[in-house]
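Novice: have a look at this prediction, sequence included:
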Amino acid sequence: MIRTMLRRALPAGALFLTLAVAACSGGGHSTGHSGAESTTSPSPGAVFNDADAAFAEHMSVHHQQAVVMSALAAERAADPRVKELAAKIEAAQAPEIATMAAWLVDWGRQPAPTADGHGDVSGHESMPGMMSAADMTKLAESTGKAFDNMFLTMMIAHHEGAVTMAQEQIANGANPSAKALATKIVADQQAEIATMKALL
């Protein structure tokens, strides 16, 4: 399901990259940077640190859940403003997943895990703002005004978690592009949080 939802939002080339990275196997070797293992050697001249790699992996997973949540709104939301906002979130975050997947390849790091059909990724439940499997099931089973309220409440918490993660990247990362994306995430999602609170 996650791949079906990503397919709708990603350009063909970016989708191919995302799915190809998700299909990669592990068993890599050290890159010379402390921390996670790699699948290949980093590209020559690649500038990154462990904070950058963690940000790309974790924010990819975080975004995947947001894409799943947003895709549900197309059929289940009652308020057209909720549908519009969800479509905006999906359209913004799906390409960012592809961007971060490309960074992980460039840095010789493991690909980010792929969320299951409910937007769940084992081992990443403790990330700020991540919804539990029970939360995701409840959202998927709701419709109409109940869906709208649940979606907005959950997505506000989800966005607040993403802002926290992005701020950590801004403070600790070394890669200029990753820091720029983190800055964009903070600005975009803080604006969307304000919009969602107004809708509630």
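Specialist: Arrived safely, thanks for sending. Numbers count the residues shown, from 1 in each chain.
Novice: going forward, measure contacts and count neighbours with C-alpha atoms only.
Specialist: Fine.
Novice: so which strand or helix has the spatially most central residue of the chain?
Specialist: Central residue of the chain (CA atoms, centre = their mean): residue 63, 1.5 Å from the mean position. Using DSSP states H and E, residue 63 falls within helix 50-76.
Novice: what helices or strands is the helix or strand just after that helix leaning on?
Specialist: Downstream of helix 50-76, the next assigned helix or strand under DSSP H and E is helix 80-106. In this structure, helix 80-106 packs against helix 2-9, helix 12-22, helix 50-76, with contacts taken as 3 or more CA pairs under 8 Å, 6 or more residues apart in numbering; DSSP states H and E.
Novice: what packs against the last one?
Specialist: Think helix 50-76. helix 2-9, helix 80-106, helix 133-140, helix 144-172.
Novice: got the angle for the longest one vs helix 133-140?
Specialist: Here the directions of helix 144-172 and helix 133-140 differ by 130 degrees (axes from the mean of the first three to the mean of the last three CA atoms, to 10 degrees).
Novice: and helix 144-172, what's buried?
Specialist: 147-152, 154-163, 165-170 (16 or more other CA atoms under 10 Å).
Novice: list the buried residues for the very next helix or strand once past it?
Specialist: Sequence-wise, the next helix or strand downstream of helix 144-172 (DSSP H and E) is helix 176-199. Using 16+ other CA under 10 Å as the test for burial, helix 176-199 gives 177-179, 181-183, 185-186, 189-190, 192-193, 195-196.
Novice: ok, second structure coming up, stack it against the first:
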Amino acid sequence: MRRTRTLTHRAALTAATVTAALVLAACGNDSSSDSGHTGGHGSASSSTSADATAGAHNAQDVSFAQGMIPHHQQAIEMAELAADRASSAGVKSLASRIEEAQGPEIRTIGGWLTSWGEHVPTSSDSTTESMPGMDHSAGSGMPGMKNGSDMDDLAKASGTDFDTMFLTMMIDHHEGAVAMAITEKGKGMYGPATSMADDIVTAQTAEIAEMNKLLGKS
């Protein structure tokens, strides 16, 4: 009888020990699960915050976008004249590349402004007396923008005269775009806009060097 009681007692102790171990394991799993769940929420929150920052924009971004569209439009207008007026293959090649690069940028920038609920400039908005895009004194226009008389003179030129006039005007035009892009890089908030500004600085600075070389100023 005593041996039976001893065995029964040992069995009860063993069962209690197993039960306790199972309870502790379950608690450990719950804790781990909760910890992982919290971490998941933390990651999602961080990701959402990063997305919000990447999509945020400020007044400088709007100003840059609304200024760069007409600036690009005029550069393309100038470049289009080179097809049947320029005598230099180098000028024609450069003009073609300007059209290819700046046309898509205009469409991209217009998409930003539309998504922001802002006005998208058209060619009819382009005046040199009052342009958005950067700080400048009244009446000075955006940097590098040409007035109607300049554009008329370019349209009337041909051959080597056109080449020289085109290159001189486009260098000034590019320098204006680079100045606007540098302002955007320093003050803008919208990631795609500051990234495009960086590309503009790089590409147009290289084209300025190319144009100076074509003018024999390298």
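Specialist: That came through fine. Because the structure is a prediction, the values reported are computed rather than measured.
Novice: the residue nearest to the residue nearest to the centre of structure 1 when sequence neighbours are not counted: how many residues sit nearby?
Specialist: Residue nearest to residue 63 of structure 1 in three dimensions, not counting chain neighbours: residue 93, with 6.0 Å by CA to CA, 6 or more residues apart in numbering. The local packing of residue 93 of structure 1 (other CA atoms under 10 Å) involves 22 other residues.
Novice: is residue 93 of structure 1 in contact with residue 68, as I believe?
Specialist: No: using CA atoms under 8 Å, residue 93 of structure 1 is not in contact with residue 68; the gap is 10.7 Å.
Novice: on that earlier part again, so can I have JSON lines of the helices and strands packed on helix 80-106 of structure 1 showing distance to residue 200 of structure 1?
Specialist: Formatted as JSON lines, these follow (distance: least, CA to CA, whole Å):
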{"stretch": "helix 2-9", "distance to residue 200 of structure 1": "26"}
{"stretch": "helix 12-22", "distance to residue 200 of structure 1": "33"}
{"stretch": "helix 50-76", "distance to residue 200 of structure 1": "15"}
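Novice: from those helices, which stretch is densest packed?
Specialist: helix 50-76 (a mean of 23; mean count of other CA atoms under 10 Å).
Novice: and that one, which stretch of structure 2?
Specialist: Counting by TM-score structural alignment, helix 50-76 of structure 1 pairs with residues 59-85 of structure 2.
Novice: now do that stretch: distance to the chain's middle.
Specialist: Mean-position distance between stretch 59-85 of structure 2 and its chain equals 17 Å (CA atoms, centre = their mean, to the nearest Å).
Novice: that one vs structure 1, average offset?
Specialist: Taken over the aligned residues, the distance from stretch 59-85 of structure 2 to structure 1 averages 0.4 Å (mean CA distance after the TM-score superposition for structure 1).
Novice: sorry, back to before: residue in structure 2 paired with the residue nearest to residue 63 of structure 1?
Specialist: Per TM-score structural alignment, residue 93 of structure 1 is aligned with residue 102.
Novice: hang on, its match packs against residue 79?
Specialist: No: Residue 102 of structure 2 is not in contact with residue 79 according to CA under 8 Å; the separation is 10.5 Å.
Novice: need the overlap of contacts for these two.
Specialist: Counting by CA atoms under 8 Å, 6 or more residues apart in numbering, residue 102 of structure 2 and residue 79 have no contacts in common.
Novice: go ahead and confirm residue 185 of structure 1 touches residue 165.
Specialist: No: counting by CA under 8 Å, residue 185 of structure 1 stays clear of residue 165, with 9.6 Å between them.
Novice: gap between the longest helix seen in structure 2 and the chain center?
Specialist: Secondary structure of structure 2 read by DSSP state H shows that its longest helix is helix 2-55. Taking the mean C-alpha point of helix 2-55 of structure 2 and that of its whole chain, the gap between them comes to 47 Å (CA atoms, centre = their mean).
Novice: ok, now stretch 154-168 of structure 1?
Specialist: With CA atoms, centre = their mean, you get 11 Å for stretch 154-168 of structure 1.
Novice: so it matches what in structure 2?
Specialist: Using TM-score structural alignment, stretch 154-168 of structure 1 pairs with 169-183 in structure 2.
Novice: comparing the matching stretch with structure 1, how large is the average distance?
Specialist: Averaged out, stretch 169-183 of structure 2 is 0.2 Å away (mean CA distance after the TM-score superposition for structure 1).
Novice: need the contact partners of that stretch.
Specialist: 64, 68, 71, 75, 133-134, 142-146, 194, 197-198, 200-201, 204-205, 208, 211-212.
Novice: now with 6 Å, please.
Specialist: 143, 144, 197, 201, 204, 208 (CA atoms under 6 Å, 6 or more residues apart in numbering).
Novice: cool, thanks, talk later.
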